[in-house]
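Chemist: how would this look folded up:
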Amino acid sequence: MRVVAGEYGGRTIKSLSGNTTRPTTDKVKGAIFNMIGPYFSGGRVLDLFSGSGSLGIEAISRGMSQAVLVEKNYRAMQVIKENVAMTKEPEKFQLMKMIANQAIQQLAKEEVRFDLVLLDPPYAEQELIKQIEFLLQHELLNADSVIVCETDKAVTLPERIGQLVQRKRHIYGITAVTIYDLEEEK
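Modeler: Got it, this is the predicted structure:
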């Protein structure tokens, strides 16, 4: 695995061995960022199920200014720390070793807002709709926020979740990528 593009483009990303995490392939990662960017001029990203930190690091590499990387697994968090160190810009990353729901509750208390939310949970542990609804209800999203959900291709997410509207859905092998943004006011 590697950083696909941007400031850290081409740098190697370590991943956790075994079946604990399911890293996003470079092909899918490149496709995701081509659909939503591909580059940014600042902003804050939340990578709620970080695994190796690859998606959050890619977002920073492509111009986001701050990333919150959430991971509950101790060994995965050690890999994330190594990958963040590779960027030589650790100040751009906040690491939270805790379960996703606990992390978004803490971020809500801190009144943090995000421009990009990356949701790539373990396929067997998906609570995406509930988590997205929490983000909306607790105003963790900016007006032009984008949410990217990576799921098994058999999972079909709804066209709408609150004020969010599904803009794109693409299948890459066994993976589906679904992109939401806030509905434009008429």
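Chemist: Every contact and neighbour count from this point should use C-alpha atoms.
Modeler: OK.
Chemist: which residues sit in contact with the spatially most central residue of the chain?
Modeler: Nearest residue to the geometric centre of the chain (CA atoms, centre = their mean): residue 118, 2.0 Å. Applying CA atoms under 8 Å, 6 or more residues apart in numbering to residue 118 gives the contacts 45-49, 55-56, 147-149.
Chemist: any idea which of those residues is closest to residue 29?
Modeler: Set against residue 29, the nearest of those by CA to CA is residue 55 (7.1 Å).
Chemist: contacting residues for the closest one?
Modeler: 24, 29, 47, 118.
Chemist: 7 Å - rerun?
Modeler: residue 47 (CA atoms under 7 Å, 6 or more residues apart in numbering).
Chemist: Now do the SS call for it.
Modeler: helix (DSSP: H, G, I helix; E, B strand; the rest coil).
Chemist: Please apply the same query to residue 166.
Modeler: strand.
Chemist: and it, what is it in contact with?
Modeler: So residue 166 contacts 159-160, 178-181 (CA under 7 Å, 6+ apart).
Chemist: again, but for residue 40
Modeler: 62-64.
Chemist: Which helix in this protein has the most residues?
Modeler: helix 74-87 (DSSP state H).
Chemist: Which elements pack onto that one?
Modeler: Helices and strands touching helix 74-87, by 3 or more CA pairs under 7 Å, 6 or more residues apart in numbering; DSSP states H and E: there are none.
Chemist: sorry, back to before: select from the contacts of residue 118 every entry located in strands.
Modeler: Using DSSP state E, the members of the contacts of residue 118 that fall in strands are 45-47, 147-149.
Chemist: Alongside the first, I'd like the structure of this one:
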Amino acid sequence: MVRLKISMASRSKRGHPQQKSSQRPAGQIRIIAGRWRGRKLPVANSEGLRPTTDRVKETLFNWLAPHIVDSRCLDLFAGSGSLGFEALSRGADETVFLEKEAKIANILQQNLQQLSADNGKVEQTDSLQYLKNPGQPFGIVFIDPPFRKDLLSECCELLEQNHWLAEGALIYIEREQELCAPRLPQSWELLKDKTAGQVSYQLYQRRVNS
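Modeler: Here you go, the predicted model:
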């Protein structure tokens, strides 16, 4: 059964200010490939909500293609859930969505139910607070935090420190282009690095020396 856990409060993916938020959905995301290819899902009308573009998403999942099937994924600062839903569509075994705002978390829950995706779980919680707990290792992690909030370095540190990453885990980071590179654990190796407009995005792999 798809579960929605209510706890304290993750931040949605945010960028430039937009119109005042309301309870109704506004806009859509599209699943590019997999069993739900072409499906469109509603997105909450929330200030600054910034789903990953189809162009960037397609590039990312081309990178992840050899690894996505049967993977366990964590979608931090989930927002629209675009990356987590795409992962499930392409054969991920599980995706956990972390989202702070209740109305956005509720729409993520509704979208999982619409897809009958019982291998997706929504946690209504602050992503950084969640990561301060002892972790259960994930094979793929999506990190697309609110822009201009300086959250990346702490997020990456907590992932490593509290054992949220499996050995060989893949970590996707999306950030504003002008932002200086975040502090990253030494065990993270850069695999891919691209820029699209004002967005910079990278794929890292966690390598642990034996």
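Chemist: Now do the same for the residue nearest to the centre of the first structure: its match in the second structure.
Modeler: In the second structure, the residue paired with residue 118 of the first structure according to TM-score structural alignment is residue 142.
Chemist: How much space separates its match from residue 180 of the second structure?
Modeler: 19 Å (CA to CA, to the nearest Å).
Chemist: all helices in the second structure, in order from the N-terminus.
Modeler: Counting by DSSP H, the helices of the second structure are 54-64, 82-89, 102-115, 127-131, 152-161.
Chemist: residue in the first structure matching residue 108 of the second structure?
Modeler: Match for residue 108 of the second structure (TM-score structural alignment): residue 80.
Chemist: what sits against its match?
Modeler: 52-53.
Chemist: Distance of it relative to residue 186 of the first structure?
Modeler: From residue 80 of the first structure to residue 186 of the first structure the distance is 42 Å (CA to CA).
Chemist: next one: residue 169 of the first structure
Modeler: Distance from residue 169 of the first structure to residue 186 of the first structure, by CA to CA: 24 Å.
Chemist: Between the two, point out the one with more neighbours.
Modeler: Regarding residue 169 of the first structure and residue 186, a neighbour count based on other CA atoms under 10 Å identifies residue 169 as having more, with 16 against 3.
Chemist: Map the more buried one across to the second structure for me.
Modeler: Match for residue 169 of the first structure (TM-score structural alignment): residue 193.
Chemist: now swap in residue 70 of the first structure and tell me
Modeler: Per TM-score structural alignment, residue 70 of the first structure is aligned with residue 98.
Chemist: my guess is that match contacts residue 124, does it?
Modeler: Yes - counting by CA atoms under 7 Å, residue 98 of the second structure touches residue 124, with 6.0 Å between them.
Chemist: okay, these two: which has more neighbours?
Modeler: Counted by other CA under 10 Å, residue 98 of the second structure and residue 124 do not tie: residue 98 has more neighbours, with 29 against 26.
Chemist: Tell me which residues touch the more buried one, please.
Modeler: Counting by CA under 7 Å, 6+ apart, residue 98 of the second structure has contacts 10, 75-78, 122-125, 127.
Chemist: Likewise for residue 44 of the first structure?
Modeler: By CA under 7 Å, 6+ apart, the neighbours of residue 44 of the first structure are 64-67, 114-116.
Chemist: and what of residue 116 of the first structure?
Modeler: 44-46, 145-147.
Chemist: at 8 Å instead, please
Modeler: Per CA under 8 Å, 6+ apart, neighbours of residue 116 of the first structure: 43-46, 145-148.
Chemist: So what does residue 52 of the second structure match up with in the first structure?
Modeler: Aligned partner of residue 52 of the second structure by TM-score structural alignment: residue 24.
Chemist: neighbours of its match, just the number please.
Modeler: 17.
Chemist: And residue 102 of the second structure, by the same measure?
Modeler: Quick note: residue 102 of the second structure (other CA under 10 Å) scores 17 neighbours.
Chemist: now swap in residue 201 of the second structure and tell me
Modeler: With other CA under 10 Å as criterion, residue 201 of the second structure counts 19.
Chemist: My read is that it contacts residue 195, right?
Modeler: Yes - between residue 201 of the second structure and residue 195 there is a contact under CA atoms under 8 Å: 6.2 Å.
Chemist: Touching both of these two, which residues are there?
Modeler: In contact with both residue 201 of the second structure and residue 195: no residue, using CA under 8 Å, 6+ apart.
Chemist: Would you mind finding the match for residue 161 of the second structure in the first structure?
Modeler: Residue 161 of the second structure maps onto residue 137 in the first structure, by TM-score structural alignment.
Chemist: could you check the distance from the match of residue 70 of the first structure over to residue 76 of the second structure?
Modeler: 5 Å.
Chemist: give me every residue that touches the alignment partner in the second structure of residue 41 of the first structure.
Modeler: Alignment note (TM-score structural alignment): residue 41 of the first structure maps to residue 69 of the second structure. Going by CA under 8 Å, 6+ apart, residue 69 of the second structure touches 90-93.
Chemist: at 6 Å instead, please
Modeler: Applying CA atoms under 6 Å, 6 or more residues apart in numbering to residue 69 of the second structure gives the contacts 91-92.
Chemist: coming back round to it: mind checking how far the match of residue 118 of the first structure is from residue 116 of the second structure?
Modeler: 22 Å.
Chemist: Please apply the same query to residue 150 of the second structure.
Modeler: 36 Å.
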